[in-house]
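**Q** okay, predicted coordinates and the sequence, questions at the end:
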Amino acid sequence: MTSIYQILMLVLDIAYFIILAHVIMSWLINFQVLNLRQPLVAQLWDGLNRLLEPVYSQVRRVIPAVSGLDFAPLVVLVGIIALRIVLRNNAAAFF
């Protein structure tokens, strides 16, 4: 059971860092530090969007954009952190 706990924590950590990379990359694109005309940047951006858009679209159904701000990544990050806290607090059930 310990390995299930560790695998779940690993998956949540990977999801957390992928979303964080997506948010940082979106800022860099909006501030024109990164250019989408570069093939590597465009491929990374497209891959991250394809990976995260199904998750974000589910959140956007419940929480619409407020004055142009998209809170979907923030809500998903808070959800991941909450899941990690719940798993960590109930870790004794896995051992």
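**A** Okay, I see it.
**Q** going forward, measure contacts between C-alpha atoms and count neighbours the same way
**A** Will do.
**Q** what's the burial count for Y16?
**A** Neighbour count of Y16, defined by other CA atoms under 10 Å: 19.
**Q** secondary structure element for it?
**A** helix 2-30 (DSSP states H and E).
**Q** just checking, next helix/strand downstream of that helix?
**A** With elements assigned by DSSP H and E, the helix or strand that comes after helix 2-30 is helix 39-62.
**Q** L74 is in contact with I19, correct?
**A** No. With contact defined as CA atoms under 8 Å, I19 does not reach L74; the gap is 9.1 Å.
**Q** and these two? Which one has more around it.
**A** I19 (19 against 14).
**Q** excluding chain neighbours, what is closest to that one?
**A** With CA to CA, 6 or more residues apart in numbering as the criterion, I19 has its nearest non-adjacent residue at 6.9 Å, and that residue is P73.
**Q** another one to put next to it:
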Amino acid sequence: MQSLFEILLLLLGVARFFIIAHFIMSWLISFQVLNIRQPLVSQIWYGLNRLLDPIYAPIRRILPSMGGLDLAPLVALLGIYAIEIVLRNNVALFL
């Protein structure tokens, strides 16, 4: 059962990595460091959007409109950290 605990933590870490990568990439695109017309950048950007949209969509429906500021990645990261805290505090259930 401990392997299940470690797999869950690994999945949370991968999700956290994708959210942070998406966040950094959005800033780089906004400040025109990365060009969305480049094929590799475009593939990575649209791939991350398709991957993270099922996570962001319910959060965006709940959050009020903040103009151009999207707080969905921040809320998603906080949710991932909260799930990780719950898992770590209940590690005895996995042993």
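**A** Received the coordinates, thanks. Quick caveat, the model's predicted, so the values are computed rather than measured.
**Q** hang on, the earlier thing: residues in the second structure matched by whatever helix or strand the residue nearest to I19 of the first structure lives in, start to end?
**A** Here P73 of the first structure, judged by DSSP H and E, is contained in helix 72-89. Residues 72-89 of the second structure are where helix 72-89 of the first structure aligns, with TM-score structural alignment as the criterion.
**Q** contacts only, for the spatially most central residue of the second structure.
**A** Residue closest to the mean C-alpha point of the second structure, counted by CA atoms, centre = their mean, is I19 at 2.7 Å. By CA atoms under 8 Å, 6 or more residues apart in numbering, I19 of the second structure lies in contact with 52, 73, 77.
**Q** for it, give its distance to V86 of the second structure.
**A** 20 Å (CA to CA, to the nearest Å).
**Q** same question, E6 of the second structure
**A** According to CA to CA, E6 of the second structure stands 14 Å off from V86 of the second structure.
**Q** the two: who's more crowded?
**A** Counting neighbours by other CA under 10 Å for E6 of the second structure and for V86 shows that E6 has the greater number, 14 against 11.
**Q** any idea how far L95 of the second structure is from that one?
**A** From E6 of the second structure to L95 of the second structure the distance is 11 Å (CA to CA).
**Q** ok, I44 of the second structure next?
**A** 38 Å.
**Q** cool, and V75 of the second structure?
**A** Note on V75 of the second structure: its distance to L95 of the second structure, by CA to CA, is 30 Å.
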